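Colleague: okay, here's the prediction I keep looking at, along with the sequence it came from:
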Amino acid sequence: MTKKAIQLTTPLGDEVLTLRAGDRVELSGRVYTARDEVHLRMQKEGIPFDPRGAVIYHCGPVIKDDIIIAAGPTTSARMNTLSGFLLDAGVRGLIGKGGMDATVREQLMGRAVYFAFTGGCAALAASHMTLKGVHFPDLGMAEAVWVIELDRLPLVVGIDARGNDLFGTVLEKAKRAAGPGQSRDCR
């Protein structure tokens, strides 16, 4: 029997501390897209929204006439060195694909989680979204911070607040299965 998805609504609080890597979640409420360039801009100019309990979606959506057409995740590892200031400011969740490194896993400990959304499902993601606004539109569609209202977006907890990491577990299993002399870099 499949376990029912956990319902969460932003802003998130201490409930994220009870989540476990592998838990299925349906997330509702406001999220903010952010990729590389805007992380750098926010470090210089400040975060243009209240980060307490916020969720950041590593995504550069496709938007036409104020409608979200596609909103698939970008590779989160690109933000490995850029996420700490957001977590320090109170962000409780990151969404993306592919996992994040040990530095981010440590930064999540006791305060936030990383949610995974399947790459290649941009239209599915968009079907759970309504556009609510934009910050830094001068950065262009892919890099601006889009304010999005979610309605039960299906996610999986990829890294929990205890440091359990689905991506790291799979990587270790792949390394063991490869055996001696085989390629060990599976990412």
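Modeller: Sure, I can see it.
Colleague: drop to CA atoms for contacts and neighbour counts, all remaining ones
Modeller: Fine.
Colleague: ok, now which ones touch residue 101?
Modeller: 77, 80 (Cα atoms under 8 Å, 6 or more residues apart in numbering).
Colleague: same question, residue 71
Modeller: Shown in contact with residue 71 (Cα under 8 Å, 6+ apart): 59-62, 122-123, 125-126.
Colleague: so how far is residue 115 from it?
Modeller: 15 Å (Cα to Cα, to the nearest Å).
Colleague: with residue 74 instead?
Modeller: Residue 74 sits 13 Å away from residue 115, going by Cα to Cα.
Colleague: again, but for residue 172
Modeller: Counting by Cα to Cα - residue 172 and residue 115 are separated by 20 Å.
Colleague: just the strands in the chain please.
Modeller: 6-9, 24-33, 55-57, 62-64, 67-70, 93-96, 113-116, 129-135, 145-159 (DSSP state E).
Colleague: those: which one's closest to residue 165?
Modeller: strand 145-159 (4.4 Å; Cα to Cα).
Colleague: I'd like the contacts of residue 71 as CSV, with neighbour count appended.
Modeller: Output for the contacts of residue 71, formatted as CSV (neighbours: other Cα atoms under 10 Å):
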residue, neighbour count
59, 27
60, 21
61, 24
62, 17
122, 19
123, 14
125, 24
126, 22
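Colleague: wait, which of the residues you listed is closest to residue 157?
Modeller: Distances from residue 157 to these, taken by Cα to Cα, are shortest for residue 125, at 16.2 Å.
Colleague: wouldn't the closest one be in contact with residue 62 here?
Modeller: No: Residue 125 lies out of contact with residue 62 (Cα atoms under 8 Å); the separation is 11.4 Å.
Colleague: structure B:
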Amino acid sequence: MEQTTKKIKRLDFPFTKEKLRGLEAGDSVLISGTIYTARDAAHKRLTELLDQEEKLPFDLKGAIIYYVGPTPEKPGYAIGAAGPTTSYRMDDYAPRFLDLGQSAMIGKGQRSKKVMEAAVRNGAVYFAAIGGAGALIARSIVKSQVIAFDDLGAEAVRELEVIDFPVTVVIDSKGNNLYEMGPAAYLEQKDGNKR
């Protein structure tokens, strides 16, 4: 059985479409720079601002949005546990955000066909962070500041500064989907071992 080891890739701010084109489904990536947090309640409010043609609290163009509702920070830390939220809750909003220039999303779980189509159409990427590893992920967050919707508590929009934030490419800019490729590769390998 042949095994290949993939090199860990780095993605540094600014998060341009050109940089994202070099990422493939299954790649392990370390992100460094500014990213934003928003879950479903914040996405709803951001959409309302867009509908009213009001300015958003951050520029969507080139932005990475992390679907997270962190716990309160402990003394000496920028943030509390910061594990990913299930992404499908943002599927109604994500295509519009991607069409307006958002570069990437970070969460966990499958995405709808509409989100996948919007990602391909816009050269965007969907990353997965490790569910259940919120305290470990928080070590990569060196600064956290609420920039909008403070009344939402954990779901407020935050600006985060991250260093070597660990993610895996699930859907790349070409539409390859790790959640489909992984089981197919496993079954192919399993069937090959039977011969």
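Modeller: Yes, it's here. Worth saying up front: this structure is predicted, and the values here are computed from it rather than measured.
Colleague: which of the contacts of residue 71 of the first structure are still contacts in the second structure?
Modeller: Among those, the ones still in contact in the second structure (both residues aligned by TM-score structural alignment, their matches' Cα atoms under 8 Å) are 59-62, 122-123, 125-126.
Colleague: out of those, list just those in helices.
Modeller: Secondary structure from DSSP state H places 122-123, 125-126 of these in helices.
Colleague: which residue in the first structure lines up with residue 168 of the second structure?
Modeller: Superposed on the first structure with TM-score structural alignment, residue 168 of the second structure falls opposite residue 156.
Colleague: and residue 40 of the second structure, by the same measure?
Modeller: Aligned partner of residue 40 of the second structure by TM-score structural alignment: residue 36.
Colleague: my guess is residue 159 of the second structure contacts residue 144, does it?
Modeller: Yes: checked against Cα under 8 Å, the pair residue 159 of the second structure and residue 144 is within contact range at 5.8 Å.
Colleague: and for the aligned partner of residue 89 of the first structure in the second structure, the neighbour number?
Modeller: With TM-score structural alignment as the criterion, residue 89 of the first structure lines up with residue 100 in the second structure. By other Cα atoms under 10 Å, the residues close to residue 100 of the second structure number 14.
Colleague: and the gap between residue 100 of the second structure and residue 72 of the second structure?
Modeller: Residue 100 of the second structure is 31 Å from residue 72 of the second structure, by Cα to Cα.
Colleague: now swap in residue 158 of the second structure and tell me
Modeller: The span separating residue 158 of the second structure from residue 72 of the second structure equals 13 Å under the rule Cα to Cα.
Colleague: which one of these two is surrounded by more residues?
Modeller: Using other Cα under 10 Å as the criterion, residue 158 of the second structure and residue 72 rank with residue 158 on top: 26 against 14.
Colleague: contacts for stretch 32-45 of the second structure next, please.
Modeller: 10-14, 63-69, 85, 89-90, 93, 149, 152, 155-165.
Colleague: picking up where we left off before, isn't the match of residue 168 of the second structure right up against residue 113?
Modeller: No: using Cα under 8 Å as the test, residue 156 of the first structure is too far from residue 113 to be in contact (10.3 Å).
Colleague: quick check: residue 123 of the second structure vs residue 90 of the second structure, distance?
Modeller: The value you get for residue 123 of the second structure to residue 90 of the second structure, if Cα to Cα is used, is 18 Å.
Colleague: just name whatever secondary elements the longest helix anywhere in the second structure is in contact with.
Modeller: In the second structure, assigned by DSSP H, the helix with the most residues is helix 178-194. Judged by 3 or more Cα pairs under 8 Å, 6 or more residues apart in numbering; DSSP states H and E, the packing partners of helix 178-194 of the second structure are strand 157-171.
Colleague: in the strand it packs on, what's buried?
Modeller: 157-171 (16 or more other Cα atoms under 10 Å).
Colleague: nearest residue to residue 63 of the second structure in space, please, no chain neighbours.
Modeller: residue 102 (4.9 Å; Cα to Cα, 6 or more residues apart in numbering).
Colleague: I'd like the distance between the residue lying closest to residue 168 of the second structure once chain neighbours are set aside and residue 192 of the second structure.
Modeller: Using Cα to Cα, 6+ apart and skipping residues adjacent in sequence, the residue nearest residue 168 of the second structure is residue 28, 4.6 Å away. Residue 28 of the second structure sits at a distance of 26 Å from residue 192 of the second structure (criterion: Cα to Cα).
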